[in-house]
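Trainee: A predicted structure for the sequence below; I have some questions about it.
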Amino acid sequence: MLASVLVPQSRRRGLMLVMSSPSGAGKTSLSRRLLETEDELSMSVSVTTRPARPGEIDGTHYFFIKEEEFDRMALAGELLEHAHVYGHRYGTPRKAVEQALSQGRDVLFDIDWQGAQQLREAAADDMVGVFILPPDRDELARRLRTRAQDSDAVVAYRMTQVSADVTHWAEYDYVLVNAEFEASLWALRSVLMAERLKRRRQPGLTEFVRRFREPQA
């Protein structure tokens, strides 16, 4: 479907779709569904020093590593971005992302505002930022408790961070309120398609249009 609306035989560079939100706003669920519906989109798998949650698989959801390995990767320049989030460290391995972009594949990032700032500085031309807000604080608290991944103490801590997290919405290209899941998914797919269709992301456009100006035989 995507190929039918882009310039034929044009090798485009992929883009980085960066999604951030307060914890519990729904970005992880939206990310998973977006990956199911977009064939040319792949997930950037982060490294983290936090323990795996129930059901998480090393190498699929995250690469779970020790502090020492995280330090080594950061010092060696092997991370596009890295940050402390809720008491743990997270980072994006550079090599896999750069390879995907050069092959014309889009890469999805589920990261916080600190990582998004670093990506913006490192690769602003490739990045598209989407900030996801919950409908209200009560609904956010309900979602955090319902997913049953964290203790009551961790849920309480995450709620105290909301007021700080949401102040970064203005740093993103798009903002959506995740009140209804399917509507939010549709909005994200629309953002992705619009960004793919931008002139600067279709390198063969000038040559394609030039053919329409050639004299008829």
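Mentor: Perfect, thanks for sending it. Residues are numbered from 1 along each chain as shown.
Trainee: contacts, neighbours, all on C-alpha from now
Mentor: Will do.
Trainee: Next, the buried residues of stretch 87-96.
Mentor: Residues of stretch 87-96 classed as buried by neighbour count (16 or more other CA atoms under 10 Å): 89-94.
Trainee: what's the offset of it from the middle of its chain?
Mentor: Distance, stretch centre to chain centre, for stretch 87-96: 13 Å (CA atoms, centre = their mean, to the nearest Å).
Trainee: take a look at this one as well, against the first:
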Amino acid sequence: MTANRRGLLIILSSPSGAGKSTLARRLREWDAEIQFSISATTRPPRPGEVDGREYHFTNEADFKARVNQGGMLEHAHVFGNFYGSPRPPVQAAIDAGRDVLFDIDWQGAQQITNSALSANTLSIFLLPPSIRELRNRLEARAQDDAETIARRMDKSWDEISHWGSYDYVLVNDDLDATEAQLKTIVTATRLRRSQQPGLTDHVRHLQSEFEELT
């Protein structure tokens, strides 16, 4: 973490099967100080999932109460369940200069980019090389039954249609190449003038030195 840098809200979105979970994992392996935003959800845990690791599992009444109290940075209703990003840990990380990574859909991305933290967001959308390849990837990972895969495919075009609202769009036809592009984007965005509040004081110091020497 760099003390004089504001944290980034790094948003990764894509249709299911386009590679965002893999790239999110690789990004955190590249920089362990990137904090993953653990979403809250009303869906039941899958085998092997642990509360507070994959998701914060909760019931619908509690979830809606948090939304009404402003405790969710973003939220959405997907496949019959609610998902959302608790705001307090994200705000604390940004204030401390730590980046927070979001693996969310276009609805969540839109809510974050329209929030009070919009100035600190970096949004990236991942496109598959083809729709046929997208389906092949969903089938190959063997996590869902045929009906769920069909639903994900039906939803994929709706996801893809929102590509134009993101800061960067990458076609993930080569995972290693896309990973390299992703790292370049994050590195450059961290250097944005708006992310470095300490620059103003540094320039003032330079001005004082200049006036002393002249």
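Mentor: In hand now; what should we look at? Note that the structure is predicted; figures quoted are calculated from it, not measured.
Trainee: Tell me how the two chains score on TM-score.
Mentor: After superposition, the two chains reach a TM-score of 0.92 (TM-score structural alignment, normalised by the length of structure 2), with 210 aligned residues with a CA RMSD of 1.8 Å.
Trainee: if we can go back for a sec, mind checking which of the buried residues of stretch 87-96 of structure 1 land in helices?
Mentor: Those of the buried residues of stretch 87-96 of structure 1 mapping onto helices are residue 94, per DSSP state H.
Trainee: how about the residue sitting nearest the centre point of structure 1, secondary structure?
Mentor: By CA atoms, centre = their mean, the mean C-alpha position of structure 1 lies nearest to residue 109, the distance being 2.3 Å. Following DSSP: H, G, I helix; E, B strand; the rest coil, the label given to residue 109 of structure 1 is strand.
Trainee: For the counterpart of residue 23 of structure 1 in structure 2, give me its contacts.
Mentor: Using TM-score structural alignment, the partner of residue 23 of structure 1 in structure 2 is residue 16. Counting by CA atoms under 8 Å, 6 or more residues apart in numbering, residue 16 of structure 2 touches 134, 138, 152-153, 156.
Trainee: same thing but 7 Å
Mentor: Applying CA atoms under 7 Å, 6 or more residues apart in numbering, we find residue 16 of structure 2 in contact with 152, 156.
Trainee: helix or strand for it, which one?
Mentor: Taking DSSP states H and E as the definition, one finds residue 16 of structure 2 inside no helix or strand.
Trainee: Residue 12 of structure 2 now?
Mentor: Taking DSSP H and E as the criterion, residue 12 of structure 2 maps to strand 9-13.
Trainee: what does that strand contact?
Mentor: 20, 99-106, 109, 120-126.
Trainee: aligned partner of residue 143 of structure 1 in structure 2?
Mentor: Counting by TM-score structural alignment, the partner of residue 143 of structure 1 is residue 137.
Trainee: Is there a neighbour count for the nearest residue to its match once chain neighbours are set aside? I'd like the number.
Mentor: Leaving out its chain neighbours, the residue that sits closest to residue 137 of structure 2 by CA to CA, 6 or more residues apart in numbering is residue 17, at 5.6 Å. Neighbour count of residue 17 of structure 2, defined by other CA atoms under 10 Å: 23.
Trainee: quick one: residue 17 of structure 2 and residue 139 touch, right?
Mentor: No: between residue 17 of structure 2 and residue 139 there is no contact under CA atoms under 7 Å: 9.1 Å.
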